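Asker: Turn this into a model:
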Amino acid sequence: MKRLTLICAAAMPFPALAASFDRPIPQAQSATAEFWFAFASLALIAALVVVARLVARK
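Answerer: Below you'll find the model as predicted:
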């Protein structure tokens, strides 16, 4: 158990040697992605309307 503690204590400084984090640069959406996002949004709204009508009937 003492050896395990010693190994853990010796390994503690190594994460400090890691490279700094570089934030990723977001890419612009393509026209195809915007089309499918709009389609999915309209489909979600339509599904919510259908569910609201079904719930209102009962």
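
Asker: CA only for contacts and neighbour counts going forward, please
Answerer: Will do.

Asker: how much space between residue 28 and residue 35?
Answerer: For residue 28, the distance to residue 35 equals 14 Å [CA to CA, to the nearest Å].

Asker: The two: which has the busier surroundings?
Answerer: Using other CA atoms under 10 Å as the criterion, residue 28 and residue 35 rank with residue 35 on top: 11 against 7.

Asker: this one as well, want them side by side:
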Amino acid sequence: MRSLTLIFATLVTSPILAKSFDRPLPQAQSATAEFWFALSSLALIVALVLVQRLVARR
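Answerer: Okay, the predicted model is just below:
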């Protein structure tokens, strides 16, 4: 019984039964998403400049 289980487990996990990997296709970004990304990037840069100025004073 053990050998039957071992053979069954080997056959089930064999690469023959495995599906090939399909790479996901990137989706295009909308103009709204690009606007919010640009706005958040500018906010991050402003925050970093403010922190740098605060740390430089001390």
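
Asker: Now the TM-score, please.
Answerer: Put the two chains on top of each other and the TM-score (TM-score structural alignment, normalised by the length of structure 1) is 0.75; 54 aligned residues with a CA RMSD of 2.0 Å.

Asker: Can you show me the helices along structure 2?
Answerer: 2-12, 31-57 (DSSP state H).

Asker: For those helices, give me JSON lines that also has distance to residue 20 of structure 2.
Answerer: Formatted as JSON lines, the helices of structure 2 follow (distance: least, CA to CA, whole Å):
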{"stretch": "helix 2-12", "distance to residue 20 of structure 2": "16"}
{"stretch": "helix 31-57", "distance to residue 20 of structure 2": "32"}
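
Asker: Identify whichever of these lies nearest to residue 22 of structure 2.
Answerer: Proximity to residue 22 of structure 2 (CA to CA) singles out helix 2-12 among those, at 21.1 Å.

Asker: from the middle of its chain, how far away would the closest one be?
Answerer: Here the centre of helix 2-12 of structure 2 is set off from its chain's centre by 36 Å, with CA atoms, centre = their mean, to the nearest Å.

Asker: And for stretch 32-39 of structure 2?
Answerer: Relative to its parent chain, stretch 32-39 of structure 2 has a centroid offset of 19 Å by CA atoms, centre = their mean.

Asker: which residue lines up with residue 9 of structure 2 in structure 1?
Answerer: With TM-score structural alignment as the criterion, residue 9 of structure 2 lines up with residue 11 in structure 1.
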